[in-house]
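Undergrad: Show me the folded form of this:
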Amino acid sequence: MIILGLTGSIGMGKSTTAKMFVEAGVPVHDSDETVHRLYSGRAAPLIEARFPGVTANGAVDRQKLAGEVLDNPAAMRDLEAIIHPLVRAEADAFLTRNRDAGTPVVVLDIPLLFETGGEGRVDRIVVVTAPADVQRERVLARPGMTAEKFEAIRARQTPDAEKRARADYVIDTSLGLKAAKASVNDIVRQLSGGDRAETSR
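TA: Purely as a prediction, here's the structure:
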């Protein structure tokens, strides 16, 4: 089984690209979705114990949590020490299920793949990218996002140029959905050795 790592900086189009892999018949483990679920479940009391007041009705208030950890490296490390092992355990279970099922290719969608040293967990790496002005426009259009918050998030991420240099495949999402989907289908065909991706067209 080939494990494909999908990553990219904030606003680069990773989530949309992940959906294209699903449409091409490739199982995807979404780290962001897993975090969202954990924030409403078993991670919530652990986070509340470290950051009192950031939960409501048993779920993490992401805005309140962001206020605690952004621009606070020590607090961010504490949060990561709580959440990363939980996400890793779910990803490992996903890989085991698919390996047992004989799945030829799977995707681990990991936003901080390089930042967390996750290269060793995957066989190939796909980086999604876009020009800096496109990235900024996309991110600032998100509800609750500010220029300051965007810069704080980007400062924690490996530079886009370095990610592209370390990737096996690069998908420029600024070229449009059709081009991105064609790139995804090409990658799937190469890695699976067949025409599985044709069914998504």
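Undergrad: Please count neighbours and contacts with C-alpha atoms only from this point.
TA: Noted.
Undergrad: in terms of contact, does Thr103 touch Met1 like I think?
TA: Yes - with contacts counted by Cα atoms under 8 Å, Thr103 reaches Met1, the gap being 6.3 Å.
Undergrad: And the helix ranked longest in the chain, what does it pack against?
TA: Secondary structure of the chain per DSSP state H: the longest helix is helix 73-101. Judged by 3 or more Cα pairs under 8 Å, 6 or more residues apart in numbering; DSSP states H and E, helix 73-101 is in contact with helix 31-39, helix 43-50, helix 62-69, strand 105-109.
Undergrad: Single out the most deeply packed of these.
TA: strand 105-109 (a mean of 23; mean count of other Cα atoms under 10 Å).
Undergrad: and the helix or strand harbouring Gly5, what other elements does it pack with?
TA: Gly5 belongs to strand 2-7 when assigned by DSSP states H and E. Contact analysis of strand 2-7 by 3+ Cα pairs under 8 Å, 6+ apart lists helix 14-23, strand 105-109, strand 124-129 as its packing neighbours.
Undergrad: for comparison, sequence B:
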Amino acid sequence: MIRLGLTGSIGMGKSTVGAMFEAHGCPLHDADAAVHALYRSAAVPLIEAEFPGTTGPDGVDRAKLSKHVIGKPEAMKRLEAIIHPLVRDRELAFYQRAEDAGADMVLIDIPLLFETGAEDRFDAVVVVSAPEDVQRARVLAREGMTEEKFEAIKAKQIPDADKRQKADYVVDTGLPLEETRAQVDEILDQIKSRFAQTRE
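TA: All right, here's what the predicted structure looks like:
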């Protein structure tokens, strides 16, 4: 089973491109969605034990947790030590379900794929990219987003140009939707052809 990583900086269109892969029958696992689910389930008692007072009846209170970890590298490492293994377990369970269902290719959406050194876990990495002005307009249109928040998020992510350089495949989402979809179709054809040759 071919394992593809999907990544890209904030506002680049990962969700849109991920849905295009799914439309081709490629199962998708979203690491961010896994974290959100864990914040309402398995991670709650572990986070409460490490950061008392940061959870409630609905799970982890992200605002309270943020006060404990934002700008505090050591605290962030302690949080990551709780979350990363749980997310990895979910990813492995996803692989097993996909394999049992007979999938020949899966896609894992990881926003900080290169930043966390996860590229070695994949057969190929797809990077979603768009011009900076398009990215900025998309992100600042989000509810509650400010220039300061946007810049803080960008500061944690390696530059788009570096991601494009590291990628096996790049999808440009600064184009009309149909052209983006055509790029995904072409990438899927290339991947299937490439891995068919390596397995012969």
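Undergrad: TM-score for this pair?
TA: For this chain pair, the superposition-based TM-score is 0.89 by TM-score structural alignment, normalised by the length of structure 2; 193 aligned residues with a Cα RMSD of 1.7 Å.
Undergrad: So which bits of the longest helix of structure 1 are buried?
TA: Ala75, Met76, Leu79, Ile82, Ile83, Leu86, Val87, Ala91, Phe94, Leu95 (16 or more other Cα atoms under 10 Å).
Undergrad: TSV for those residues, including distance to Val26 of structure 1?
TA: Output for the buried residues of helix 73-101 of structure 1, formatted as TSV (distance: Cα to Cα, whole Å):
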residue	distance to Val26 of structure 1
Ala75	36
Met76	32
Leu79	31
Ile82	29
Ile83	25
Leu86	23
Val87	20
Ala91	15
Phe94	13
Leu95	12
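Undergrad: Now flag whichever of those is closest to Asp61 of structure 1.
TA: Distance to Asp61 of structure 1 across the buried residues of helix 73-101 of structure 1 (Cα to Cα) is lowest for Leu79, with 13.6 Å.
Undergrad: Quickly note the distance from the residue lying closest to that closest one once chain neighbours are set aside to Gln190 of structure 1.
TA: If the residues on either side of it in the chain are set aside, Leu79 of structure 1 comes closest to Ile47, at 7.1 Å by Cα to Cα, 6 or more residues apart in numbering. Using Cα to Cα, to the nearest Å, Ile47 of structure 1 is found at 42 Å from Gln190 of structure 1.
Undergrad: just Leu108 of structure 1 next, same as before
TA: 17 Å.
Undergrad: before we move on, back to that, among the helices and strands packed on helix 73-101 of structure 1, which comes closest to Ile153 of structure 1?
TA: Nearest of those (Cα to Cα): helix 62-69, 10.2 Å.
Undergrad: Mind reading off the mean deviation between the closest one and structure 2?
TA: By mean Cα distance after the TM-score superposition for structure 1, the fitted helix 62-69 of structure 1 averages 2.9 Å away from its aligned residues in structure 2.
Undergrad: Throw the helices and strands packed on strand 2-7 of structure 1 into CSV and include distance to Gln157 of structure 1, thanks.
TA: Shown next, in CSV, are the helices and strands packed on strand 2-7 of structure 1 (distance: least, Cα to Cα, whole Å):
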stretch, distance to Gln157 of structure 1
helix 14-23, 14
strand 105-109, 15
strand 124-129, 13
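Undergrad: how about those, which one is nearest Asn185 of structure 1?
TA: When the helices and strands packed on strand 2-7 of structure 1 are compared by Cα to Cα, helix 14-23 sits nearest Asn185 of structure 1, at 7.8 Å.
Undergrad: how far does the closest one sit from the chain's center?
TA: Computed by Cα atoms, centre = their mean, to the nearest Å, the chain-centroid distance of helix 14-23 of structure 1 equals 11 Å.
Undergrad: Show the contacting residues for the residue positioned nearest the centre of structure 2.
TA: Geometric centre of structure 2, nearest residue: Ile110, 2.1 Å, by Cα atoms, centre = their mean. Residues counted as contacts of Ile110 of structure 2 (Cα atoms under 8 Å, 6 or more residues apart in numbering) are Gly5, Leu6, Thr7, Asp30, Ala31, Asp32.
Undergrad: Would you tell me which one of the residues you listed comes nearest to His24 of structure 2?
TA: Looking across the contacts of Ile110 of structure 2 and measuring by Cα to Cα, the closest to His24 of structure 2 is Leu6, at 15.2 Å.
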